[in-house]
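Asks: Okay, here's the prediction I keep looking at, along with the sequence it came from:
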Amino acid sequence: MHITTWICYCIGYVFIVSSIMKLINGDFKGFFMSIGLPFPELTLFLVAITELACGMLIVGRMYMKLAVPPLILIMLGALYFTKIPVLWTDGLLTFAMNARLDIVMLILLLLIWQQVKGYKIN
């Protein structure tokens, strides 16, 4: 199996599990309200459905050109809304610890995006 297949499985797993937790765990609603997003309940639902749909497409390696960009945007939003404030209040090491999964997922998404733009995923 090619390495990009494993990367797709890893990306899909993280986003599918994350989306399911957003849909069933009520704590996320309060969190989305606390960070000041407009229409927090609708935003939470849209993020969760997007993560679920795009994660499933990536696991199936289908419509990759359409599935990767929304997830990149979600990861950038997660960094901006949840991790950058930690950088300003608690410092670089706390930021690095809290943002590690977000940064790894962003890098993996960018790697897959680079593959999709130039080549067909095997």
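Replies: All right, it came through fine.

Asks: From now on I want contacts and neighbour counts done on CA atoms only, so please keep to that.
Replies: Fine.

Asks: now the strands for the protein?
Replies: Here the chain has no strands by DSSP state E.

Asks: helices and strands around the lengthiest helix in the chain, which ones?
Replies: Secondary structure of the chain per DSSP state H: the longest helix is helix 3-24. With contacts taken as 3 or more CA pairs under 8 Å, 6 or more residues apart in numbering; DSSP states H and E, helix 3-24 sits against helix 40-59, helix 100-118.

Asks: now the shortest one, how far from the centre of its chain.
Replies: Spelled out, it's helix 100-118. Here helix 100-118 is found 10 Å from its chain centre; the criterion is CA atoms, centre = their mean, to the nearest Å.

Asks: Presented hereafter is structure B, for comparison with structure A:
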Amino acid sequence: MQLQLLNWFRYVIGYVFMSTGIVKLLVPNFKDIFLSLGLPFPSATLFLVAMIEITCGALIIARVYVKQATVPLIAIMIGALCIAKFPIFLKEGILSFVFESRLDIVMFIFLIFLWRHSNEFGVASDK
């Protein structure tokens, strides 16, 4: 039963990151979003983040290097919360922040769980 639950977690996490990465590459509005964040080299940053999300999401679904694949995704989630969501807290308050960051926080928690427990639930060894 626990292995089935971890598999569902992996599928959900992989799906969210793969679909988000693909959308970042295909939807032109994401370039504008990255431009508005004040990041250096926004087009290159957008491409890099999208490729990391697609690649790591696929690795998680495939049960290959799961522990290693979660680390860059955790970094992306921390970056998203700090760069894109925390300013919402400063400008609009706690309720807007909580609403806008809900998926980021849930995915962050799921990634931490997967990183900590991947070896316990029979995920392919990635030492």
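Replies: Nice, I can see it. Bear in mind that the values here come from a model prediction, so they are computed numbers and not experimental data.

Asks: Run the angle between the longest helix of the first structure and helix 40-59 for me.
Replies: Counting by axes from the mean of the first three to the mean of the last three CA atoms, to 10 degrees, helix 3-24 of the first structure lies at 150 degrees to helix 40-59.

Asks: who's in contact with helix 3-24 of the first structure?
Replies: Helix 3-24 of the first structure is contacted by residues 28, 44-45, 47-49, 51-52, 54-59, 61, 105, 108-109, 112, 121-122 when judged by CA atoms under 8 Å, 6 or more residues apart in numbering.

Asks: Can you check which part of the second structure that helix sits on?
Replies: Counting by TM-score structural alignment, helix 3-24 of the first structure pairs with residues 5-26 of the second structure.

Asks: which residue lines up with F97 of the second structure in the first structure?
Replies: Here F97 of the second structure is matched to F95 in the first structure, going by TM-score structural alignment.

Asks: ok, the nearest residue to that match once chain neighbours are set aside - how many residues close by?
Replies: Of all residues not flanking F95 of the first structure in the chain, L87 sits nearest, at 4.9 Å (CA to CA, 6 or more residues apart in numbering). Using other CA atoms under 10 Å, L87 of the first structure has 16 other residues around it.

Asks: cool, and A78 of the first structure?
Replies: 14.

Asks: Isn't it up against D102?
Replies: Yes - using CA atoms under 8 Å, A78 of the first structure is in contact with D102, at 7.5 Å.

Asks: From A75 of the second structure, how far out is the counterpart of L44 of the first structure in the second structure?
Replies: In the second structure, L44 of the first structure lines up with L46, judged by TM-score structural alignment. For L46 of the second structure, the distance to A75 of the second structure equals 14 Å [CA to CA, to the nearest Å].
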